[in-house]
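1. Just to be clear, the model below is a prediction. Sequence and coordinates:
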Amino acid sequence: MYVPEHFNAPSTDAMLDLIRQHPLGILFINGSSGLDANHIPFELAAEQQALGTLHAHVARNNPVWTEVRNGDEVLVVFRGEESYISPNWYPSKQEHHKQVPTWNYKVVHAHGRIMVRDDERYVRGLVARLTRTHEASEPKQWKMTDAPAQYIASMMQAIVGIEIEITRLTGKFKLSQNKDPEDIRSASTILIERGREALGESMRRITLDQED
């Protein structure tokens, strides 16, 4: 991924936070049948290994887990907030007209080594943790024990776990850092007004950092 210096993610912690907040990643492999991509929700265990470990499960019928060998290099892409940016949102455009359309976004590429975990105990524990995490905001939280035990057992047999040790993280946080503070503030305000609060606030923080 091409990352100009001014668009570099500010820190490893910032990249890990993006993964936590946007856990649906795209797993890219170069397996025995060539390139393949799968959209999978991941659990990040940041305390495991130097950069953390990603845990997930896939359907047993999904060939992705048979297309790789333990230790193969893979890539998982996590995308955060994003939006089109119009040149008309920049006050400087009205002065000299030297602005063009662009797209702002936050993205993290997690490179790592994959391991297949065809182990019911592993997948059961993973599903339980993912459920607790993503049901936490529900007024009535679903639990695995809500379903018949035999049904859950059959579902566990139908999935396979995968584990990815992260070996390298690359982050691109493109937030108009190459623009004047007044232009960034104006664009961020418009984004917030149009319901893109997360991206707008991220851009607004850029101007505060520039002022410090």
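-> Yep, that arrived. Numbering: from 1, shown residues only.
2. from here on, contacts and neighbour counts on C-alpha atoms
-> Fine.
3. so the residue most central in space within the chain is in which element?
-> Nearest residue to the geometric centre of the chain (CA atoms, centre = their mean): F78, 2.5 Å. Per DSSP states H and E, F78 falls inside strand 73-85.
4. quick one: buried residues of that strand?
-> 73-82, 85 (16 or more other CA atoms under 10 Å).
5. mind checking how far the helix or strand just after it is from the chain centre?
-> Taking DSSP H and E as the definition, the helix or strand that follows strand 73-85 towards the C-terminus is helix 91-96. On the basis of CA atoms, centre = their mean, to the nearest Å, helix 91-96 sits 35 Å off its chain's mean C-alpha point.
6. Pretty sure R132 sits in a strand.
-> No. Per DSSP: H, G, I helix; E, B strand; the rest coil, R132 lies outside any strand segment and is helix.
7. For it, list the residues it contacts.
-> Residues in contact with R132, defined by CA atoms under 8 Å, 6 or more residues apart in numbering, are K143.
8. ok, now how distant is it from R185?
-> 38 Å (CA to CA, to the nearest Å).
9. got it, and I166?
-> The value you get for I166 to R185, if CA to CA is used, is 35 Å.
10. Over to T53?
-> Here the criterion is CA to CA. By it, T53 lies 37 Å from R185.
11. do I159 as well
-> As defined by CA to CA, I159 lies at a distance of 47 Å from R185.
12. Show me which of those two is the more surrounded one.
-> More crowded of I159 and R185, by other CA atoms under 10 Å: R185, with 24 against 21.
13. so how far is E82 from the more buried one?
-> Using CA to CA, R185 is found at 16 Å from E82.
14. Then F42?
-> 20 Å.
15. How about A128?
-> 31 Å.
16. And here is the other one:
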Amino acid sequence: MYTPRAFALDDLPELQQLIQHTRLAQVVTFGEQGLQASHLPLLLNPDEGPNGTLYGHLAKANRQWQDLQNGSEALVIFAGAEAYISPSFYPAKVEHGKVVPTWNYLAVHAYGQAEVFTDAERLLTLVSALTDRHESARDQPWKVSDAPTDYIDGMLKAIVGFALPIQRLEGKRKLSQNRSAADIAGVREGLAASSDLRDQTLARFIPKEPT
């Protein structure tokens, strides 16, 4: 990932926090079938290995799991908050007009080689943990145990799990840090005033000072 120094994110706890706040990741591999990508919810164990370990599963019919089994390095993309940045946000537009549009965003790229598993007990633990995570905010959370046991047993036979120790992490926080303090404030105020919730979300990440 192209990352100018002003936008680099190197702090491991921050990187792991962004990973955990991203609900759907993109897992990319290259193998005998060429480039493949799947959109998957993942779990991070931040204390397992130097950078943490990611857990997820693929449909057995999705042949991408074979790339993982064959030792292909995986790139896992966690795309965070993002927003279009209008030149109109910058006071510099009035001062000299030498401004152009850009895009601000948060992103983490994780790299590693995965272990694939099909053990039913291990898969059940994984899908239960994923379900509990995403059901936790509901008043009456659904649990895997709510479904008939024989039905769940059949569903587990149709998936392949994987554990991916993160060997390398790259993080990027492109938040107008290379602009003047006045322009940064203009970006933050412009996004906060937007009717788009995605813009409002990114506004909370905009710093107060240039880097």
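-> The structure has been received and is ready for your questions. Only a predicted model underlies this, so the values are computations on that prediction, with no experimental measurement involved.
17. check the fit of the strand holding F78 of the first structure onto the second structure and give the mean distance.
-> With the two structures superposed, strand 73-85 of the first structure lies on average 0.6 Å from its match in the second structure, counting by mean CA distance after the TM-score superposition for the first structure.
18. which of the residues in stretch 168-180 of the first structure are buried?
-> 169-177.
19. Which residues does it contact?
-> Under the criterion CA under 8 Å, 6+ apart, external residues in contact with stretch 168-180 of the first structure comprise 1, 3, 6-9, 12, 15, 51, 104-112, 184, 199, 202-203, 206.
20. mind running it again at 6 Å?
-> Residues from elsewhere that reach stretch 168-180 of the first structure (CA atoms under 6 Å, 6 or more residues apart in numbering): 7-9, 104-111, 203.
21. next one: stretch 187-196 of the first structure
-> Contacts of stretch 187-196 of the first structure (CA under 6 Å, 6+ apart): 89, 200, 203-204.
22. wait, which of the residues you listed is closest to P139 of the first structure?
-> In terms of CA to CA, no member of the contacts of stretch 187-196 of the first structure lies closer to P139 of the first structure than G200, at 28.9 Å.
23. and the closest one, what pairs with it in the second structure?
-> Under the alignment (TM-score structural alignment), G200 of the first structure maps onto A203 of the second structure.
24. how near is that match to K98 of the second structure?
-> If you measure A203 of the second structure against K98 of the second structure using CA to CA, the figure is 23 Å.
25. Between those two, which is the more surrounded one?
-> Higher neighbour count among A203 of the second structure and K98: A203, with 24 against 9, using other CA under 10 Å.
26. what angle sits between the one helix or strand L106 of the second structure maps to and strand 74-85?
-> Taking DSSP H and E as the definition, one finds L106 of the second structure inside strand 102-112. When axes from the mean of the first three to the mean of the last three CA atoms, to 10 degrees is applied, the directions of strand 102-112 of the second structure and strand 74-85 differ by 170 degrees.
27. Would you mark the buried spots in strand 102-112 of the second structure?
-> Buried residues in strand 102-112 of the second structure, counting neighbours by 16+ other CA under 10 Å, are found at 104-112.
28. Return the mean post-superposition distance for it against the first structure.
-> After superposition, strand 102-112 of the second structure averages 0.4 Å from its match (mean CA distance after the TM-score superposition for the first structure).
29. tell me what that strand is packed against?
-> The helices and strands touching strand 102-112 of the second structure, judged by 3 or more CA pairs under 6 Å, 6 or more residues apart in numbering; DSSP states H and E, are strand 74-85, strand 168-174.
30. residues making contact with that strand?
-> Looking at what lies outside strand 102-112 of the second structure - CA under 6 Å, 6+ apart - the contacts are 73-85, 166-175.
31. what sits up against the helix or strand just after it?
-> Note on strand 102-112 of the second structure: by DSSP H and E, the next helix or strand toward the C-terminus is strand 115-117. For strand 115-117 of the second structure, the external contacting residues (CA under 6 Å, 6+ apart) are 69, 161-163.
32. Quick one: residues contacting the residue nearest to the centre of the first structure.
-> Taking CA under 6 Å, 6+ apart as the criterion, F78 of the first structure is in contact with 25, 107-108.
33. wait, which of the residues you listed is closest to A147 of the first structure?
-> Here the nearest of the contacts of F78 of the first structure to A147 of the first structure, counting by CA to CA, is G25; it sits at 27.4 Å.
34. L75 is in contact with that closest one, correct?
-> No. With contacts defined as CA atoms under 6 Å, G25 of the first structure does not count as touching L75, sitting 9.6 Å away.
35. ok and the strand holding L106 of the second structure relative to strand 168-174, angle-wise?
-> Angular relation of strand 102-112 of the second structure and strand 168-174 on a 0 to 180 degree scale: 170 degrees, by the same axes, to 10 degrees.
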